[in-house]
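Novice: Structure, please.
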Amino acid sequence: MKKIFKITGIVIGALIVLILLAGFIGYSRMSYKASNNYSKLGEKAEKLKVDGHEFRDLNKNGKLDVYEDSRAAIEDRVNDLVSQMSLEEKAGSMFITMIGMTPEGEPMDKPFMTSNPLDIMMTFMMPSSSEMLINRKMNSFNILHAHQANILARYNNNIQLIGEKSRLGIPVTIASDPRHGSEHNPGAALSTPTFSQWPTSLGLAATRDTVLVREFGNIARQEYLATGIRLALHPMADLATEPRWGRSNGTFGEDAQLSAMMTKAYVLGFQGDSLGSTSVACMTKHFSGGGPQADGEDAHFPYGKDQVYPGDNFDYHLIPFEKGAFPAKTAQIMPYYGIPIDQTDENVAFAFNKTIITTMLREKYGFDGVICTDWNIINATKMGDARAWGVEGLSPLERTKKVIDAGCDQFGGESSPELIVELVNSGQLTEARIDQSVKRIMRDKFRLGLFDNPFIDESIANDIAGKESFRKLGKMAQAKGTVLLKNDNLLPLKKGTKIYAEGMNEKELLNAYGELVDTPMEADVIVKRTNTPFEPRDEYFLESFFKQGRLYYSDEEKAEILSLISQKPSVVIVNLERAAVLTEIAAESTALMAEFGLSDEVATDLLFGVKKPEGKLPMELPSSWKAVLDQKEDLPYDSKDPLYSFGYGLTYPTQTISMTTE
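Specialist: Next up is the predicted model:
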């Protein structure tokens, strides 16, 4: 037995040594590659003084070029820059993808000690920062990390310095998905506690307050600017006409006119009346409307590739763009993954579809801004196959050509500029066509002032991001967007009410106005917070982050809620990511609220009348699962006998509020 233990110990020890050795070799190789890449960079840009003005000598030639001259017209600067760019530099500019950073705000080039799954994924499943920035000559990236504001700002400055040291000193555009809510989904939204916290787009729509939405955009703009984020990969102008769709919570609901109003206010808040050095550019998505997914399945996944129009309502989904995004002069547009079935001359996904991109977006609407594809539609990655719906049989090279021929400018989630170089060198694409797209991309960098100064003050980032006045307004919006669906003379609660609570992370906050008790038996009122039901899935990498499938509670889930709230007068607060079937819960509860990103602090204020729920539903709530199945994916408010109709919402009579409002 001792001999077996000894042999086992030797084997385990040998395995540990081999693992450590392999790790050391891998680390050394990555370190060497990074060092070699950085050695290719030039010097920092020196300052040039001309006619009493100071400029950055970005190409290090000792003289002032037109593209370096902030006094010159933007079109002249764009043309001068592009004329100096090599084909490889142009091709690199046409890609934007995820990039990693260390907890210290450094570029991610090699492994480091971490327990964060995102860090591990970015280290081993993505090209290194130096590879993309230097070898592939890319200069647009989206960040996924949610570090403190000063760390994000430091990262901006570090990566901008790399850009400055490149041959032409082209600055980096840093982009981000939404960061101001509580949802964390690497494929759609990033919870960032350092920023002020607001309701989702559904909650903003529930306020019906375009002034508030524009102010949200203005505040988010300031927080983005403080951390170096200059491109918002939002808003979503899609319509949630299909209640099962897992991305409904990123929309402004199912009504096209409401969505148009909200989209316009949102973009104006981020960009201002025109794009400038204090703007954050918006990439509004997903043209021509990504909501009518067949059976509600999301187009991130193969089973959700089809968008269908059984109600012949394609044009309805254009309204938020026609009356919202375009009048607000959105800088950029993103088409979705799906195939608009039988709406054009070929059933291929939007980004590959020339009728959608050129005939409609470019020619009909005259849009001349950047059109960027959604992420990962060209190449398979370690995270899965390419989402090349409708063109699965084409090679990555052929897909790339088809996207450019369709009229798109930039490839999201991809880092393969060598494909564009090959297409031009082989005569399949002209360099003049590439120049069209590169000029659009560079034009936005110039308009945003990145060529003149892409660096930011790290020391003030924490003072701006999450400023108390910003957080206060965010809390007000959370309350204003909460919808009171039912109230049988229970709310607002009286001071001193004994409460038993479930589903609250900070239930002790209830003690500020009431008394938290340990059992339902001791309580005067039961408060239950719950979420929208969904179907857990895990076949594909991102599936666990997308809430899809059923909108009804399972028998087990329903029994748990009903058995609790039937014991005493009860308040149920449901977080609506989609249009849940709440029929049985509504019948049993004494009061029912729908919220769209509500902190326990604000929930407590609402329960006791310190704040009032004022929201109106941005989509109808169906009365049954059958009603959901019978409705048509492209039509708004078409479920039979909805439990609560679009626009429904109660509030507290002013005279009954139990405590002084803030």
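Novice: For the rest of this, base every contact and every neighbour count on C-alpha atoms.
Specialist: OK.
Novice: just checking, what's the longest helix in the protein?
Specialist: Ranked by number of residues, the top helix in the chain under DSSP state H is helix 2-38.
Novice: elements contacting whichever helix or strand comes after that one?
Specialist: Following helix 2-38 in sequence order, the next helix or strand is strand 47-50 (DSSP states H and E). For strand 47-50, the packing partners by 3 or more Cα pairs under 8 Å, 6 or more residues apart in numbering; DSSP states H and E come out as strand 53-56.
Novice: From Met121, how far out is the residue most central in space within the chain?
Specialist: Compute the mean C-alpha point of the chain, and by Cα atoms, centre = their mean the closest residue is Asp177, 2.7 Å away. Relative to Met121, Asp177 is positioned 18 Å away (Cα to Cα, to the nearest Å).
Novice: related to what we said a few turns ago, quick check: the gap between the residue nearest to the centre of the chain and Leu190.
Specialist: Going from Asp177 to Leu190 by Cα to Cα gives 7 Å.
Novice: now do Ile333
Specialist: Per Cα to Cα, Ile333 is found 20 Å from Leu190.
Novice: ok, the residue nearest to the centre of the chain to Leu20 distance?
Specialist: 37 Å.
Novice: Centre of the chain to the helix or strand hosting Ala206, how far?
Specialist: Per DSSP H and E: Ala206 is located in helix 201-207. Averaging C-alpha positions (Cα atoms, centre = their mean, to the nearest Å) puts helix 201-207 16 Å from its chain's average.
Novice: again with stretch 161-171
Specialist: Computed by Cα atoms, centre = their mean, the chain-centroid distance of stretch 161-171 equals 27 Å.
Novice: Count the residues that sit near the closest residue to Phe646 other than its chain neighbours.
Specialist: Nearest residue to Phe646 in three dimensions, chain neighbours excluded: Glu620, at 4.2 Å (Cα to Cα, 6 or more residues apart in numbering). A count of nearby residues for Glu620, using other Cα atoms under 10 Å, gives 25.
Novice: can you check Thr654 too?
Specialist: By other Cα under 10 Å, neighbour count at Thr654 equals 10.
Novice: Would you mind measuring from it to Pro492?
Specialist: As for Thr654, its distance to Pro492 is 11 Å (criterion: Cα to Cα).
Novice: Same question for Phe270.
Specialist: For Phe270, the distance to Pro492 equals 36 Å [Cα to Cα].
Novice: got it, and Ala14?
Specialist: Ala14 sits 67 Å away from Pro492 when distances are taken as Cα to Cα.
Novice: Same check on Ser459?
Specialist: Counting by Cα to Cα, the separation of Ser459 from Pro492 is 43 Å.
Novice: likewise Leu643?
Specialist: Distance, Leu643 to Pro492, by Cα to Cα: 23 Å.
Novice: I have a second one here; can you model it like the first so I can compare?
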Amino acid sequence: MHKTLLTALLLTAPASAQPAPYLDPSLPAERRVADLLGRMTLEEKVGQLAQIDVLRLMGQGEWDRGPLNPEWMENVLARQHVGSLLSGGGNAPVPNTPAAWARMTNDLQRYAIEHSRLKIPILYGVDAVHGHNNVVGATIFPHNLGLGATFDPPLARRIGEVTARALRATGITWNFSPDADLGRDPRWGRFYETWGEDPLLASSMVAENVRGQQGDTLGPNAVAATLKHFAGYGAPIGGKDRADARLTDAELRAVHLPPFQAGLAAGVAAVMVNSGSVNGVPGHASGKLLTDVLRKNLGFTGVTISDWEDVTRLQTVYKVAPTYRDAVRLALTAGVDVSMVPHDARGFTGAVLDLVRAGEVPVSRIDEAAGRVLNLKFRLGLFERPYVDPAGAEAAVTAGRDLALRAARESVTLLATDGRTLPLGKTVKNVLVVGERARDPRSQLGGWTVGWQGLPEGESTRAITVLDGMKAVVPPGTSLAYSPTVPAKPSVDTLVVVVGEPPHAEGEADNPGLALPDTDLALLRAAVATGKPVVAVLLAGRPLVLPENVRTRLAALVMAYLPGSEGGRAIADVLYGNTNPSGRLPFTWPRSATQVPGTYDEPFPGGTPLYPFGYGLSYTTFSYSGLRATGDSITVNVTNIGKVAGAHTVLAFARPAGAASPLKLAAFGRVVLGPGEARNVSLSLPRGLFPAGGAEIRVGALQTTTEQP
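Specialist: The predicted structure follows:
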């Protein structure tokens, strides 16, 4: 009998050992998804539609940071089958180190797989909007607005690559970035997260950043990128975060959709929904935006995800749903695949199950949404490689400092100069740096740095401040001193006053008057009152309105944006002439808050702006000659007629021949030239730019400002 039993076992073993098709990495993702969906229960499918914040799995209370709590992991991952987790801003492991992140995501992934009947891994998401910015000690790149000032799409791609490797090394597979919103109103608190006001510039930067994060395929060093926030979020009424945007269909198509279209063409894996509303309809309830436009018109096939708790807001804020259950139904029906709940897994999954069982949401919609999530997991290789090695996390997270320094240097924009004071160190021998922001990294790092509202008080991370940077490059034979306030009679040649905005994010960052904080403005007033030359350095995420009796008395005005962890050195290099400034404004700088919203590509309110879109000075001079245009490109000869080397961005603007409409950016490109060097620069033009009758092409600045000190 023993021999008979053994023979039977041997005969049946090969058939039972065959892996299920969904576990076979050689099969196409679509076939694996179909096989896995066919094996899943409704409850398991619904779990894929929920995303829960990691704090709900930590500590003893709802908002505790600390060790993972087995009871909550069981509730969320085992019982509710939740398919993805996230760390909201500041929701990090303890201690907040790269290795701790890797260990935490490994622990969560292991628990999810071991407690999943079908061994389904989780996705883990973060807002890594300027590097792996949630981790203490990480390399922090400039925020997007500063990167927009570089007009350098390959730089955006390289930053995407470095960021993706850092994320993947810590077990993060889903990045809620890049922001594809246009910054059409600088009062808006998320203005600094945009690439500026121009559709072409934003489209170029977004597409390359997506390619950097995802690579050609979503391989082991790539993450799923996310375009946000679809669509029209960057034009809220009054510049107030999450306010309604009033947009015509033509404006939506021509202005706000192009960056999303560019990201979709680059193969982006996910799209996050607009937290506000468009023409009175909340983004998360808009079938027009999420189904008609995004899916049918633009052809998107990836995952759509809500923003933080925005499905709930359909009931509590927008009041378009009488109950939470109705809010979930509206979002699912409109086209939201994954809901960032973020703390009530059972409430969300229970609502979805009830809707399906009541026949109000078809099972096919659940299969569609869950299938998109599973497809992404297969493409990321999570079924084959769910874990990471914590030993490699530190090197990946701290990589890219030279790249961050390069990005910050390229972004710095010189707005005004008297032609004598800068660069420092030639005729200016004794410099006094003034202001707390010069030695506090929080202002140069901005929001979304370790914490949601920026680096928390009392917490530190590695960063080179402006004072650090200036100390590192001060030339021999010159002196450098620091004071938090302006001395009554400073015995120096020049004051460098560092002012700006405190770190902030979203609605807390709204600035209706585009004003400097009172303490910073007082510093500038005191500085110009000394009679000494004053160089003002702005650390800010938007144009700020300076009183004319202060601004016109400055020797120089430098816009440094939010330049990240290497920003202090970059600023110092520009001030001392080690770097020739090449940044150009990616937005229009108004003279007063009464001129907003106002952009260069529409009739500008209240006359001319202070500084036009694309404006930026250099320590050298560039000239153009020999402009030639064909149907798909233009060529222009650029010559550096000055005495120092410099990088220069050639901007080409166009409009239909004979039209009175504003010129719009049609092409741009960077060139680096030594003194006396010339080069032909060829720029590709959008198809169809030359209709019957042709087009007017202009190369160079839109206007020349006379607002010099």
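Novice: Can you give me the TM-score here?
Specialist: The TM-score (TM-score structural alignment, normalised by the length of structure 1) is 0.78; 558 aligned residues with a Cα RMSD of 3.1 Å.
Novice: Would you mind finding the match for Gly381 of structure 2 in structure 1?
Specialist: In structure 1, the residue paired with Gly381 of structure 2 is Gly449, using TM-score structural alignment.
Novice: give me the number of residues near the nearest residue to that match once chain neighbours are set aside?
Specialist: Counting by Cα to Cα, 6+ apart, Ser277 is the residue found nearest to Gly449 of structure 1 once chain neighbours are left out, at 4.6 Å. Here the number of neighbours of Ser277 of structure 1 (other Cα under 10 Å) works out to 18.
Novice: same check, this time on Thr358 of structure 1
Specialist: 18.
Novice: now the one 10 residues further on
Specialist: Here the count is done by other Cα under 10 Å, and Asp368 of structure 1 has 15 residues near it.
Novice: Hmm, it is touching Ile357, no?
Specialist: No - using Cα atoms under 8 Å, Asp368 of structure 1 is not in contact with Ile357, being 11.0 Å away.
Novice: So Ile333 and Leu190 of structure 1 - more neighbours on which side?
Specialist: The residue with more neighbours, out of Ile333 of structure 1 and Leu190, is Ile333; 29 against 21, by other Cα under 10 Å.
Novice: picking up where we left off before, double-check that the residue nearest to Gly449 of structure 1 belongs to a strand.
Specialist: No - counting by DSSP: H, G, I helix; E, B strand; the rest coil, Ser277 of structure 1 is not found in a strand; it is coil.
Novice: That one against Leu448, yeah?
Specialist: Yes - assessed by Cα under 8 Å, Ser277 of structure 1 is found in contact with Leu448 at 4.3 Å.
Novice: more neighbours, Ala14 and Pro492 of structure 1?
Specialist: Taking other Cα under 10 Å, Ala14 of structure 1 and Pro492 do not tie; Pro492 has more neighbours (23 against 12).
Novice: Map the more buried one onto structure 2.
Specialist: Using TM-score structural alignment, the equivalent of Pro492 of structure 1 in structure 2 is Pro423.
Novice: which SS class is its match?
Specialist: Following three-state DSSP, the label given to Pro423 of structure 2 is coil.
Novice: do the one 3 residues further on as well
Specialist: Of the three states, Lys426 of structure 2 takes coil under three-state DSSP.
Novice: That one and Val474 of structure 2: what is the separation?
Specialist: 11 Å.
Novice: So which of those two has more stuff around it?
Specialist: More crowded of Lys426 of structure 2 and Val474, by other Cα under 10 Å: Val474, with 18 against 13.
Novice: which residues does the more buried one contact?
Specialist: Contacts for Val474 of structure 2 (Cα atoms under 8 Å, 6 or more residues apart in numbering) come out as Gly425, Leu480, Tyr576.
Novice: Could you find the counterpart of the last one in structure 1?
Specialist: Aligned counterpart of Tyr576 of structure 2 in structure 1: Phe608 (TM-score structural alignment).
Novice: hang on, its match packs against Pro492?
Specialist: Yes - counting by Cα under 8 Å, Phe608 of structure 1 touches Pro492, with 4.9 Å between them.
Novice: Overlap in contacts, those two.
Specialist: Common neighbours of Phe608 of structure 1 and Pro492, counting by Cα under 8 Å, 6+ apart, are Ile657, Ser658.
Novice: neighbours of Gly366 of structure 1, just the number please.
Specialist: What Gly366 of structure 1 shows, counting by other Cα under 10 Å, is a neighbour count of 12.
Novice: Val581 of structure 1 maps to what in structure 2?
Specialist: In structure 2, Val581 of structure 1 lands on Val545 (TM-score structural alignment).
Novice: Over to His180 of structure 1?
Specialist: Matched to structure 2 by TM-score structural alignment, His180 of structure 1 sits across from His130.
Novice: any idea how far the residue nearest to that match when sequence neighbours are not counted lies from Ala438 of structure 2?
Specialist: Take His130 of structure 2 and drop its neighbours on the chain: the residue closest to it by Cα to Cα, 6+ apart is Phe141, 5.0 Å away. Separation of Phe141 of structure 2 from Ala438 of structure 2 (Cα to Cα) stands at 18 Å.
Novice: circling back: want to throw the contacts of Val474 of structure 2 into CSV with neighbour count and distance to Val278 of structure 2?
Specialist: As requested, those are exported to CSV (neighbours: other Cα atoms under 10 Å; distance: Cα to Cα, whole Å):
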residue, neighbour count, distance to Val278 of structure 2
Gly425, 19, 52
Leu480, 15, 52
Tyr576, 19, 47
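Novice: can you tell me which of these lies nearest to Pro19 of structure 2?
Specialist: Pro19 of structure 2 has its nearest neighbour among those in Tyr576, at 64.6 Å by Cα to Cα.
Novice: contacting residues for the closest one?
Specialist: Tyr576 of structure 2 sits next to Leu422, Pro423, Leu424, Gly425, Val473, Val474 when contact means Cα under 8 Å, 6+ apart.
Novice: Take those and map them onto structure 1. Which survive?
Specialist: When you map the contacts of Tyr576 of structure 2 onto structure 1 and apply both residues aligned by TM-score structural alignment, their matches' Cα atoms under 8 Å, the shared contacts are Leu422, Pro423, Leu424, Gly425, Val474.
Novice: Could you count how many residues lie near the third one?
Specialist: In other words, Leu424 of structure 2. Counted with other Cα under 10 Å, residues neighbouring Leu424 of structure 2 total 25.
Novice: cool, and the first one?
Specialist: Using other Cα under 10 Å, the number of residues around Leu422 of structure 2 comes to 19.
Novice: now it: how far from Leu289 of structure 2?
Specialist: Distance from Leu422 of structure 2 to Leu289 of structure 2, counting by Cα to Cα: 49 Å.
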